[in-house]
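Chemist: Kindly generate the corresponding structure for this input.
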Amino acid sequence: MEKYVIGLDIGTTSAKAVLFRKNGLVVGESESHYPVFHPHPSWAEQDPIVIEKAAIKAIRSVIKNANADKSQVTAVGLSTAMHSLICVDNNNQPLSPSIIWADGRSVDQADRLRLQTDIYLKTGTPIHPMSPLCKLVWMKENNYEPYKNASKFVSIKEFLLLSWFGEAVVDYSVASATGLFNIHTFDWDKEVLLVAGIKREQLSKPVAPTTMCQGLSKELASEMGLETNTPFVLGGSDGPLANLGIGAIAPGDVALTVGTSGAIRQMSAKPKTDELQEIFCYAVTEDRWIMGGPTNNGGIVFQWLRDVLGEKEVALVLQQGGNAYDLLTKLASDVTPGSNGLLFLPFLNGERAPYWDANARGSLIGLTLSHKKEHIIRAGLEGVVYSLYSVGEALERLAGQPVNLFASGGFARSPLWLQMVADIFGHPVQVPESHQSSAWGAAWFALLAVGEASSLEGIKESIPMKQTYEPNGESHKVYKELYETYRELYMALKPHFTTLANFQRKH
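Modeler: Take a look at the predicted model:
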């Protein structure tokens, strides 16, 4: 009987379970969605119980839909979005919502902490409202009731492991993304814990990504459709796992991922940080670190364009059973590269790398009477790639020039967007058959843990590749010229972004 492995990817908007063969071919996928709540301006929260139910449903559904037997599942590897924070009580029940990476309530705390450059140099986590460190300082300074009563502070992955196995463990990359973990000593940093106002015993034990948890209750195993002794392997956070799952693990291998947000990353054999604080550096294994930078504004920009510009057309397409994003992509593809001189700064949700500015705001520059809906859509998509390119410039300074460029995530389904990446970067872009690279990276760690894979590098032989997008020379020239203006616009508009952001918070 053939054996399979599951990659469970807990993302910002959904839990995805992917059933893989050991050669990386996808047998089946299942996705269960959940909402993000915004109880106050700039706050972003989720219900951890709802996410837990979605994860269980995704696992059950992928096994059922693939007509697989529970005995065929070798292991489950875990991937989660970074920077979530939940306060839990002595019984591991949530006292607070899951406060996610997009939450911006701790802007003032981040502005102060950023001046303490030694925190970043030790932890590799840029000082920004996304990080649990800044969230914890906000909680402390605002007498947040769940913070005062918490027995532990955990991420969404740790919450699931506590709920399912009663084990308080956290993999290195999720721990690294808290801003509390020293990437040189592989332990919680005493001085940073003092800043956050918490104790070591309120955090989980940092462990290697191949660490296994076993012993599902009969009821939970039945609900998932798994055997009670099925190993759950910790894996990592979605960023480094996307690199692993796409094969970008050697020096010069650069991975771009765009889901709700986006990122560009490269693996390194040693940690590298500097006082400019432009990129992150997170531990993954005891001899590998991931360097790069995230953008707050990836697929969420496309979603905004759909909702604002395509309301009528989208409603009609949906009535006819079509895909709204395909419609918008078709409109954008009829516009020449450069969108007739229209530039879109895609900072709809503030921005992380390379600026780490929660006050940044989206802007359309260069509008004329000749510009139509399709120009704005294309400029929005181009703006997301310009943003990734600006992060790539900062990454190149510390990690060196890219040799191979790989793309994954939801945007890897869009030929137009992938061609934009090739044209703006001026570099061929390799795309795998499956866009679920984080899930495959998690699954590979699971295979390593149970002895079904022999090395991290071996994954390169088990990644079915789909195609390569070659850059268009003329388009690259256009984008290179416009990017120079794009890069200067942020600095020119930054003072106005702060004024507008303060106005929005007051009103």
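Chemist: make it CA atoms for all contacts and neighbour counts henceforth
Modeler: OK.
Chemist: Just the element for Gly28, please.
Modeler: According to DSSP states H and E, Gly28 maps onto strand 26-33.
Chemist: just checking, what packs against whichever helix or strand comes after that strand?
Modeler: Remark: after strand 26-33, the chain's next helix or strand is strand 45-46, criterion DSSP H and E. Applying 3 or more Cα pairs under 8 Å, 6 or more residues apart in numbering; DSSP states H and E, we find strand 45-46 packed against strand 98-99.
Chemist: for comparison, sequence B:
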Amino acid sequence: MEMPTSERGYVLGADFGSDSVRAVVVDLTDGSMCAEAVCTYPRWINGLYQLPEEGIFRQHPADYLEALETVAAEALGKAGDRVRKAVRGIAVDTTGSTPCPVDRAGTPLALTRGFEEDTGAMFHLWKDHAAVNEAEEINRVLSDWHGLDYTKYQGVYSSEWYWAKILRTSRLSEKIREAAFSWVEHCDWITGELAGNTDPLTMYRCSCAAGHKALWHSEWDGLPDAECLGSLDPALKKAALNFGRNVKPAGTKVGMLCKKWAERLGLPAGVAVGGCSFDAHAGAVGAGVRERILVANLGTSAVDMMIERAERLPTRQMAYACGMAEDSILPGYMGIEAGQSAFGDVYAWLKRFLIWPSEQFGDEKTKRELSEKLLGELTRQAEALDIGSALPALDWFNGRRYPYADESARGAIAGLSLGTEPPQVFQSLVLATAFGWKRIIDSLSREGLAIETIIAVGGIAQKSPYVMQTMADALERPIYVSASAQACARGAAVFAAAACGAYSDIFAAQEAICEGYVSEYVPNTARKRSYAEAFRRYCRLGESVR
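Modeler: A predicted model of the protein is given here:
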């Protein structure tokens, strides 16, 4: 579906990842990308506000604002003045759950006097796991509040999510507890900034974040009961009461780009601001998610997404296998989300482990050269190894998300000997991540969710044929790789296209803007028996260490 040439315009989509923000400028006529740019967060890249050994990962709001201005200027500069003047919409996606305490005006506390370097007053990145104990408390209370189970659609509440982070930070800092009027997700705050409304009571809150992380649902008419949350801590009740009711799907027109941001980005008046979502969900939209299509976003972690009409879903409990939220991916559908807490991070761990000596004793040149060559050589040698003799390993390096969430679960490698070589360990970890994914797909299929097509997006899908072929062999299913190298940012562009009225709805915008497949991985049937036995070893190891 193409627009008439006379109506030619452009949209800007921005994807805020864990380390950087990426922006794309997309032509509304044919969906082609006019320009793209990437900007790392200046404070984050220098290692500020991170304590990995304690599971603490915080990001300063100024990083987001500065990076957005820089990346948009670069992308629009590449596109040229003619394109800049014809931009009709802008939308974003971000990591999540990445919330931050804000004052009455909706300003992140870290941008206010006295909180500039207070990590509790910053955005708590999705992978911040400091609130494990608080998550356990939340599960005990919210799973049975006067007979109502608020966790029934998401399963075990995670330390990565909204309420757990609020509870922990409020208990640790009386200063933040008193100053915080509410808490906002990164995606909602940036959208509010662009539209000029960050008032916590009236600002836009996306269905994706509200449903999957804050447990918003029509069954209980919004958030969990404020008294229920308040029984854990009055700070949670306060946050709930000051959450507002403006929860709407991505692609909704939130408003017009405010004067401040129009000037900062050099954009004309009349640019529409579209509703947002989390990055993986935007990636699913950018890859063309539809009914019976599963989109896997394979990055540092893995997120698997589907959509289904609520009336077609099984009536039995599925929270052990996936999380579900209304309108969280596409409006009118239940968004179905599963995933693995560590995916690419597992390979990155091995890489860091192996180059440790060069980091301690080598020069920068040696370290850089080793880092660049290592995964390539590990891949080359691992590909030649026999699957039948592979070491069993578990992918739970950052806990197990689905199925059967368990944040205390940890990775393992069995069968090591004095003769074990690094390529064998790498092979075992690639198989572990593939088998972890297989358990998720098998669980969804057992529950009656029809999966006819699997599309993979993300850096690993684009860059690692070895990993992708292993995934196809493990699943015994073909896997298509999206042609879009920036599927998440393209999904944000779809949101912007729908919001500015270029297309009748988000589905029409998707049809016009989404790209096809760049490659297909077909399972090798000759290795079916070897993979089946290796999967049984994976499952036995999981049972033995659980």
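Chemist: For Ile279 of the first structure, what is the corresponding residue in the second structure?
Modeler: Aligned counterpart of Ile279 of the first structure in the second structure: Cys322 (TM-score structural alignment).
Chemist: How many residues are close by its match?
Modeler: 25 (other Cα atoms under 10 Å).
Chemist: list the contacts for it?
Modeler: 154-155, 336-338, 402-403, 444 (Cα atoms under 8 Å, 6 or more residues apart in numbering).
Chemist: Redo these as CSV? Include distance to Ala489 of the second structure.
Modeler: Output for these, formatted as CSV (distance: Cα to Cα, whole Å):
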residue, distance to Ala489 of the second structure
Gln154, 26
Gly155, 29
Ile336, 20
Glu337, 19
Ala338, 21
Tyr402, 26
Pro403, 28
Leu444, 27
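Chemist: Which of the residues you listed sits closest to Thr433 of the second structure?
Modeler: Of all these, Thr433 of the second structure sits closest to Tyr402, with 12.4 Å by Cα to Cα.
Chemist: what residue of the first structure takes the place of that closest one?
Modeler: Match for Tyr402 of the second structure (TM-score structural alignment): Ala353.
Chemist: What range does the strand holding Gly28 of the first structure cover in the second structure?
Modeler: Under TM-score structural alignment, the match for strand 26-33 of the first structure is residues 33-40.
Chemist: residues in contact with that stretch?
Modeler: Contacts with stretch 33-40 of the second structure, where a contact means Cα under 8 Å, 6+ apart, come from 19-27, 67-68, 70-72, 74-76, 78-79.
Chemist: mind listing which of these are in helices?
Modeler: Cross-referencing these against helices under DSSP state H gives 67-68, 70-72, 74-76, 78-79.
Chemist: Can I get those residues in a markdown table including neighbour count?
Modeler: Output for those, formatted as a markdown table (neighbours: other Cα atoms under 10 Å):
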| residue | neighbour count |
| --- | --- |
| Ala67 | 20 |
| Leu68 | 26 |
| Thr70 | 19 |
| Val71 | 23 |
| Ala72 | 27 |
| Glu74 | 19 |
| Ala75 | 21 |
| Leu76 | 26 |
| Lys78 | 16 |
| Ala79 | 18 |
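Chemist: nearest to Leu541 of the second structure, of those residues?
Modeler: Leu541 of the second structure has its nearest neighbour among these in Ala67, at 43.8 Å by Cα to Cα.
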